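Colleague: I would like the atomic coordinates for the input below:
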Amino acid sequence: MITLTGNSLTLEQMKEVLVGNQKVHASVTSMEAVQKSREAVERIVAESRVVYGITTGFGKFSDVLIDKKHVQDLQLNLIRSHACGVGEPFPENVAKAMVLLRANALLKGFSGVRPVVIEKLLELVNKDIIPVIPQQGSLGASGDLAPLSHLALVLIGEGEVFYKGNRMDSLEAFQKEGILPVTLEAKEGLGIINGTQAMTAMGVVGYLEAEQLAYESELIASMTIEGLNGIIDAFAEEVHVARGYKQQIDTAARIRSYLSDSLLTTMQGEIRVQDAYSLRCIPQVHGATWQALDYVKEKLEIEMNAATDNPLIFDDGDKVISGGNFHGQPIAFAMDFMKIAVAEMANISERRIERLINPQLNDLPPFLSPEPGLQSGAMIMQYVAASLVSENKTLAHPASVDSIPSSANQEDHVSMGTIASRHAHQIIQNTRRVLAIELICAMQAVEYRGVEKMATQTKRLFDKGREQVASIKQDRVFSKDIETAAAWLKTVDFNKFTKKLSVENGSY
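Modeller: Sure thing, here's the model as predicted:
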C-alpha cells in the first residue's frame, strides 16, 4: 500500500501502481490539511467574498459574480461544458495515472475540495475504474481542462469508464462496485480540472517506457557489435572518463559488462582500425539520451507533487491567490526534450540496422538473406525502420514553441504540453519497433558469426529473443515478427534485467 501525501510520490511508486497494481491511500496528516482548506472555502461562500472560481465565473467570466445558491450549478455546468475532448481515448494506464496524480495534487491542501472527493478518486484507482478520456483538446495551460473534465464527469456519475476489460457508462461500473457519485460543491469542479495531470500522466507513462527502452537499446546494440565484429577499445573506461559525462561513462560500463567474455568483438587494428559512429559512439549518443531522460525524470517528479490549480488557498483562507501554476511550460519543454532524445535512439539504431544488412558495409550475407536474390531477407525491415525514424523526425518538432490565445485573449499564452506528451508517447512506440528490427537483424547476424562465441549476457538475450522470433530460414511475413518482438520488449522488465546482469558481472 502506497501512502500519498501530496509531496513524496515517485516514478517508482507510479510504476508499482500502474504495472504492479499496487493500492494507494491518503495520509491522515494530508487529509487534515485538505479539511482545513475546505473550511476556508466554505467561509468564503458564506461571507459572499469575491474569489475567482468560487463565487465568480471562469476564464473571461471571472468578473461575473455568482449567487451562493447557484454554487452547485456553477460546478456542474463547468464540468459539462468543458468536457469536449475529441479523438481516441488515452491508454488506460495513462488515464489511471491521471486520476492518481490529481488526487495527489489535491492532497497538498491548497485546493479547497472536500476529503470525499479525494477518497472517490483513490477508490477509482484501487478498483481499476478507469475514466474514458479523449486525447485531443488541451492547450496545456489553464490546466488540461478538457481531459480532466472527462475525468470529473466520472466522479459525478456521467461519462464512461473502462472496467474489467469493458467500456461502459460510469454509473454501471459504480453500481457493480457499490460506489455512489459525488455532488460537486464550491470550488471542487475547478479544483479537479485546473491542473497539468493529463500531460504529466502521459509523460510519466512515456518516461517509464523510454527508460526501459534505453536499457534495452544498450543490450541490443551490444549484440549488434558482436554481429559486426565491433571494436571493443572504443568503450574503454578512460576514454569516457576523459570527457566526463556520467551517463556516457555509465553506458560504456554497461556495454563492457555485457561484452566482457565475448569472442566476437575485436581490438582496434585486428580487422579494422575504427568502427562507424553508430557503433563507436554508442556511449556518447545513448549517454546523451540518458542525460535528457534524467532531466525529464526530475521535472516529472516535481510536477507529480505540485499544486497546479487556481486559485490556491493559503493561511486558512486569509490568502486566496490567483496564479498560473496550471501553465504546463515546464512539462512541455521536458516532453519535447524526451521526444528528441528517444527519436535519436531510433536514429542510431536504424543506422546499425543498415550496417547489419548492407553487403557493402559488412561481410555478412546480403540483407541477412538465407538465399540472396531468391529471398530478400531483412531488406524491407530496414525500409520500415527508416520510415519510423522519419515519422519520428516530424513528431519531434517541438510543440512547446507554439501558442494560441484562448478565452477571448484572457488566456493568451499556452504551453501545448499535452500535445508534446502525446507525440513523445508515439515516438516511443515507433522507437520500440525500430529496436525490435535491430534485435531481429542482430540475432540473425550472430548466428552467422557463431552463437557459441557470444558473450554470456548477450547470449541470454539471444536465447530469450529466439523464443519470440525464429531464425530467418525462409522469407515470411516479417510484420508479425516485428510486432511480436516489439510487444516482448514492452512487457519484459529489461530495466531490472540489465541491472541484474551488471551486478552479476561485477564490473558495474
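
Colleague: hey, let's count contacts and neighbours off CA atoms from now on
Modeller: Will do.

Colleague: quick check: the residue nearest the centre of the chain vs residue 294, distance?
Modeller: The central residue of the chain, meaning the one whose C-alpha is nearest the mean C-alpha position (Cα atoms, centre = their mean), is residue 206 at 1.2 Å. Between residue 206 and residue 294 the distance, using Cα to Cα, to the nearest Å, works out to 13 Å.

Colleague: likewise for residue 420?
Modeller: Taking Cα to Cα as the measure, residue 420 falls 18 Å from residue 294.

Colleague: more neighbours: which of the two?
Modeller: More crowded of residue 420 and residue 294, by other Cα atoms under 10 Å: residue 420, with 29 against 16.

Colleague: can you tell me which residues contact the more buried one?
Modeller: Contacts for residue 420 were tallied using Cα atoms under 8 Å, 6 or more residues apart in numbering; they are 199, 332, 335, 336, 339, 398, 399, 400.

Colleague: what's the farthest-apart pair in the residues you listed?
Modeller: Between all members of these, the longest pairwise span (Cα to Cα) is found for 199 and 398 and amounts to 14.5 Å.

Colleague: for the two, indicate the residue with more neighbours.
Modeller: Just comparing residue 199 and residue 398: by other Cα under 10 Å the higher neighbour count belongs to residue 199, 29 against 20.

Colleague: helix/strand/coil for the nearest residue to the residue nearest to the centre of the chain once chain neighbours are set aside?
Modeller: Spatial nearest neighbour of residue 206, excluding adjacent residues (Cα to Cα, 6 or more residues apart in numbering): residue 425 at 5.3 Å. Remark: residue 425 carries the secondary structure label helix [criterion: DSSP: H, G, I helix; E, B strand; the rest coil].

Colleague: so which residues of the stretch 251-400 of the chain form strands?
Modeller: Remark: strands of the stretch 251-400 of the chain, listed N- to C-terminal, are 312-314, 319-321; assignment by DSSP state E, counting those that start in this stretch.

Colleague: Serialize these to a markdown table and add fields for mean neighbour count and distance to residue 59.
Modeller: Written out in a markdown table, the entries for these read as follows (neighbours: other Cα atoms under 10 Å; distance: least, Cα to Cα, whole Å):
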| stretch | mean neighbour count | distance to residue 59 |
| --- | --- | --- |
| strand 312-314 | 19 | 16 |
| strand 319-321 | 15 | 15 |
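
Colleague: with distance to residue 161 added, can I get those in JSON lines?
Modeller: Written out in JSON lines, the entries for those read as follows (distance: least, Cα to Cα, whole Å):
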{"stretch": "strand 312-314", "distance to residue 161": "30"}
{"stretch": "strand 319-321", "distance to residue 161": "34"}
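
Colleague: closest one to residue 101 among the ones you listed?
Modeller: Proximity to residue 101, assessed across the strands of the stretch 251-400 of the chain by Cα to Cα, is greatest for strand 312-314 (17.2 Å).

Colleague: for comparison, sequence B:
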Amino acid sequence: MFKYGIDHLTVEKAIALASAKLVGELTNEAITKVNTCRHYVEKMASGDKAVYGINTGFGPLCDTQISPAETSKLQENLLISHAVGVGKPIDPFIAKLMLICKVHALSIGHSGVRKELIDRILLFIEKDWIPVVPEQGSVGASGDLAPLSHLFLPLIGEGEFWINNEIKSARSVLKEHNIQPLNLQAKEGLGLINGTQFILAHTIFGLHKMNYLLDLADVSGTMSLEGYQGSSSPFKEDLHNLRPYAGSKKVASRIRQFLSNSENLDSHANCGRVQDPYSLRCMPQVHGASRNAYEHLNELAEIEMNSVTDNPIVISEEEAISGGNFHGQPLAMAIDYASIAAAELGNIADRRCYLLLEGHHGLPRLLVESGGLNSGLMIPQYTTAALVTENKSLCFPPSADSIPTSMGQEDHVSMGSISGRKFNQILNNLEKILGIELLYAAQAMDFRRPLAFSSIIEENFEIIRKVVPKLEDDRYLNPDIQAIIKLVQQKKIIVA
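Modeller: The predicted model follows:
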C-alpha cells in the first residue's frame, strides 16, 4: 500500500500504481494536513488581503481582486479557459501517471484543495477513467497549464475519458454512474493546473523505458562483440578503476559477466588482432556516459515527484508564497541531456551493425554466404541509419528556448513539455535500433559455431532464434524486424 503525501514516490512505484500493481490510499495523516491547509485557504478567501489565485485573477490579471461570491466561478473558468491543447491525445498510461503525481503533490498539504477533490481524482484512478489530454500546448512554466486543464475538466463534468480504449464524454460517464460534477472552491482550479505533472509523467514513462534499454544496449553490444569475435580486454576492471566513472564501471562489469566462460571470445587470443573499432572497444565509456545521464535525470525526477509545484504555496493561515515552483527548467534541461544520452546508444549500435556487415575476421559480407544473388542484411542498416538521424534531429534542446507568454508576466518558460515528448520519441526509435542490432548480432554469432557463448548470451540467442531464423537467402525481412522489435518492447530479452 502506498500512502499518498506521506511515502516517498519513485519511478518504480509510480509505474506500479499506474499498472494497478500497487494500491494508493489517503491516510489519516495526509487527510489532516490537507484539511488544515484547506482551512487556511478558506480564511484567506474570505479576507480582505489580496492573495494570488485565491481571491485575485490569474497571470497578468493578478491585480484584479475577486469577491468571495465569485470564487467558485473563477476556479471553473480557469479550467475551461486554459483547456486549449491541440494534437493527438497522449498515451492514457502517461495521463494516468499525471493523475497519480498530482494526487501525491496535493496530498502533501500545501495546495489548499479539499479532501473531496482528491477523493474524486482517486476514484478516476481506481476505476481507470483516464482523462483525454492533447499532447501539445504546454510551455512548461506556470505549470503545464493546458494539459492539466484537460486532465481535470472531468471533475466539473467537462472533457473526455478513455474508457476501455474508447473516448467518451466525461459528462455521460459521470451520469451513468450517478456521480455529480464537483463545484470547485477557492484555490482548487489553480492547485490542479499549476504544476509540472505533464513533464514529470513523460519523464517517469521515459525513465522506466530507458532503464531497460540501457541494460539491453549492453547485451546487444556484447552479442555484436561475440559475432565480431572481438577482444574482452577493454572491459577489464583494472582499466576502469583508473577512470572510475560510475556508468563506465557498471557497463564494463556487466559485459565481463556476459562474456564469462565464452569459448568464442577465448579464441580471440589467437587471431593476432590488438584492438577493435571504437563501437566495440569503447562501449563502457559510451554506454556508461548514457547511464550517468539517466541517473542524473532519475535523481531529479524523484525530487520532483515528492515536491509541491503549484502556486501560490500555502505555508500557514497567514502566509501563501507566490513563487516559481511550477517552472519546469530543473527537469527540462536534464531531460534534454538524457535525450542525447539515449540517442547516442542508438548511434553506437548502428555503427556496430555496419561493422558486422563489412566481412571482416571470418564473417561473410552482408552476413550471408551467398552474397551477390542475395543482399543479405544490407538494408536493415539503412533503417538504423535513418532512425539514428531522426533521433539526432530530435536532440535539439527545447529547454534552450523561451517565448514569453501571458502579456509578459510569464517572460521565461522552460518548454519542458516538448523535451518530455521528444525524449520518449527518441526512446521509441532506440527500441527499434537495438532490435535490429540483435538481428545482426545473432546472424554473426551463427558463423562462430560450434563455439559456445556464455549462458545468458546463449539464452538470448535462443529467444531470438525462436522468432527469427537464420538468414540463408533473401526473404521478406519486415516480419523478422517487427518480431525482434516486439521482443524488445515486451522486455523478453534477458538483460541481467
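
Colleague: pretty sure the residue nearest to the centre of the first structure contacts residue 428?
Modeller: Yes: counting by Cα atoms under 8 Å, residue 428 is a contact partner of residue 206 of the first structure at 7.1 Å.

Colleague: circling back to that earlier point, closest to residue 490 of the first structure out of the strands of the stretch 251-400 of the first structure?
Modeller: Counting by Cα to Cα, and looking across all of the strands of the stretch 251-400 of the first structure, nearest comes strand 312-314 at 39.5 Å.

Colleague: post-alignment, the closest one versus the second structure, mean distance?
Modeller: Compared with the second structure after the fit, strand 312-314 of the first structure shows a mean deviation of 0.6 Å (mean Cα distance after the TM-score superposition for the first structure).

Colleague: which other residues reach that strand?
Modeller: 37, 40, 110, 111, 112, 319, 320, 321, 322, 323.

Colleague: could these go into a markdown table alongside distance to residue 302 of the first structure?
Modeller: Written out in a markdown table, the entries for those read as follows (distance: Cα to Cα, whole Å):
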| residue | distance to residue 302 of the first structure |
| --- | --- |
| 37 | 22 |
| 40 | 26 |
| 110 | 16 |
| 111 | 18 |
| 112 | 21 |
| 319 | 24 |
| 320 | 23 |
| 321 | 21 |
| 322 | 21 |
| 323 | 18 |
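
Colleague: the helices in the stretch 51-200 of the second structure, which residues?
Modeller: Secondary structure of the stretch 51-200 of the second structure, counting by DSSP state H, counting those that start in this stretch: helices at 71-82, 92-107, 115-127, 145-152, 170-176, 188-193, 197-228.

Colleague: for these, which one sits closest to residue 308 of the second structure?
Modeller: In terms of Cα to Cα, the element of the helices of the stretch 51-200 of the second structure nearest to residue 308 of the second structure is helix 92-107, at 5.3 Å.

Colleague: please report how far residue 41 of the first structure lies from residue 193 of the first structure.
Modeller: In this structure, residue 41 of the first structure lies at 17 Å from residue 193 of the first structure, with Cα to Cα as the measure.

Colleague: superpose on the first structure and give me the mean offset of stretch 330-339 of the second structure.
Modeller: After superposition, stretch 330-339 of the second structure averages 0.6 Å from its match (mean Cα distance after the TM-score superposition for the first structure).

Colleague: picking up where we left off before, ok, the residue nearest to the centre of the first structure - contacts?
Modeller: For residue 206 of the first structure, the contact set (Cα under 8 Å, 6+ apart) comprises 421, 424, 425, 428.

Colleague: spatially, which two of the residues you listed are the most separated?
Modeller: The most widely separated members of these, counting by Cα to Cα, are 421 and 428 (10.6 Å).

Colleague: those two: which is more packed in?
Modeller: Under the criterion of other Cα under 10 Å, the comparison of residue 421 of the first structure against residue 428 puts residue 421 first, with 30 against 24.

Colleague: right, and that one touches residue 202 too?
Modeller: Yes: with contact taken as Cα under 8 Å, residue 421 of the first structure and residue 202 are classed as touching, separated by 5.8 Å.

Colleague: hmm, residue 17 of the second structure is touching residue 24, no?
Modeller: Yes: A contact is recorded between residue 17 of the second structure and residue 24 when judged using Cα under 8 Å, the distance being 6.9 Å.

Colleague: which non-adjacent residue is nearest residue 145 of the first structure?
Modeller: Distances taken as Cα to Cα, 6+ apart put residue 193 closest to residue 145 of the first structure, at 5.3 Å, once the chain neighbours are dropped.

Colleague: can you count the residues close to that neighbour?
Modeller: Residue 193 of the first structure is surrounded by 30 other residues when neighbours are defined as other Cα under 10 Å.

Colleague: over to the one 4 residues further on?
Modeller: When neighbours are counted by other Cα under 10 Å, residue 197 of the first structure registers 35.

Colleague: now swap in residue 492 of the second structure and tell me
Modeller: 13.

Colleague: now do it against residue 432 of the second structure, distance only.
Modeller: 14 Å.

Colleague: for the contacts of residue 206 of the first structure, give me a markdown table that also has distance to residue 48 of the first structure.
Modeller: Output for the contacts of residue 206 of the first structure, formatted as a markdown table (distance: Cα to Cα, whole Å):
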| residue | distance to residue 48 of the first structure |
| --- | --- |
| 421 | 40 |
| 424 | 45 |
| 425 | 45 |
| 428 | 50 |
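
Colleague: wait, the residue nearest to residue 145 of the first structure sits on residue 149?
Modeller: Yes: under the criterion of Cα under 8 Å, residue 193 of the first structure is in contact with residue 149, at a separation of 5.6 Å.

Colleague: shared neighbours of these two, anything?
Modeller: The overlap between the contact sets of residue 193 of the first structure and residue 149 (Cα under 8 Å, 6+ apart) is empty.

Colleague: residue 428 of the second structure - that's part of a strand, no?
Modeller: No: when classified by three-state DSSP, residue 428 of the second structure is found to be helix rather than part of a strand.
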